[in-house]
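Engineer: Here is my input; please provide its structure:
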Amino acid sequence: MTATPEREEIATKLLAFIRERFLSGDPQGELTGETPLLELGILNSLNTATLIAYMVEEFEVKVPLHDVTPEAFKNVDNLSSMVHERRRSADA
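Structural biologist: Reported below is the predicted structural model:
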């Protein structure tokens, strides 16, 4: 899927939030859109709930339970795609 300006903006905001909330600011600058969030333990159950609450508030999207999957939360690229699709379907 090609990154749109909106998806890139979503990814930038998600990366910044994850860096600040879960990685003490990511001093090494290692977090990217493809970093495996679950595999590296960045997202655990509490962090995932915190991230979902942020996405609901920041992007005004609903995140139904059936969308909370390992594939969707695998990395920021997947998360930004999910948020983008949710926003598009809400606007339709």
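
Engineer: switch to C-alpha atoms for all contacts and neighbour counts from now on
Structural biologist: Will do.

Engineer: Disregarding flanking residues, what is the spatial nearest neighbour of residue 18?
Structural biologist: Leaving aside its sequence neighbours, residue 18 sits nearest to residue 51 (CA to CA, 6 or more residues apart in numbering; 7.8 Å).

Engineer: do you know how far the one you found is from residue 92?
Structural biologist: Going from residue 51 to residue 92 by CA to CA, to the nearest Å gives 25 Å.

Engineer: which of the two has more neighbours?
Structural biologist: Comparing residue 51 with residue 92 by other CA atoms under 10 Å, the one with more neighbours is residue 51, at 19 against 6.

Engineer: Please generate a structure for the following sequence too, so the two can be compared:
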Amino acid sequence: MRDNEVFQAVKGYVEDSVLKGQGEVEGDTPLLEWGILDSLSVARLGNFVEKRFEVVLPTGSAVGERFHSLDSICEFVTELRAGRTQPEPAAPHDAA
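Structural biologist: Here you go, the predicted structure:
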């Protein structure tokens, strides 16, 4: 199940900022394969995702399967948001 807030925000960004209002995309539209996203637009979309959803994209994550479609982007953002809510592991104590 996708997060509708994430889906609508990413869909809006792609349609407005990438397609400049000249087209629509669906959840399963192959964004990279169809040339909708190129390397520059992937970088910009990555920046949008980080700022909008307060997540940090791991280095090299904004390619391939992760930014393949709106659905895959939404799944990725949902995973990142869930990971952000996990407690930090306790630091080891030195017995000196």
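
Engineer: Check which helix or strand the counterpart of residue 82 of structure 2 in structure 1 maps to.
Structural biologist: Under the alignment defined by TM-score structural alignment, residue 82 of structure 2 corresponds to residue 88 in structure 1. Assigned by DSSP states H and E, residue 88 of structure 1 belongs to helix 76-91.

Engineer: Name the residues of that helix that come out as buried.
Structural biologist: For helix 76-91 of structure 1, a neighbour-count test (16 or more other CA atoms under 10 Å) marks 76-84, 86 as buried.

Engineer: what residues are up against the residue nearest in space to the middle of structure 1?
Structural biologist: For structure 1, the residue nearest the mean C-alpha position is residue 79 (3.9 Å; CA atoms, centre = their mean). For residue 79 of structure 1, the contacting residues are 11, 72-73, by CA atoms under 8 Å, 6 or more residues apart in numbering.

Engineer: any chance of the buried residues of helix 76-91 of structure 1 in CSV, plus distance to residue 66 of structure 1?
Structural biologist: Converted to CSV, the buried residues of helix 76-91 of structure 1 look like this (distance: CA to CA, whole Å):
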residue, distance to residue 66 of structure 1
76, 18
77, 18
78, 15
79, 14
80, 17
81, 15
82, 12
83, 14
84, 17
86, 13
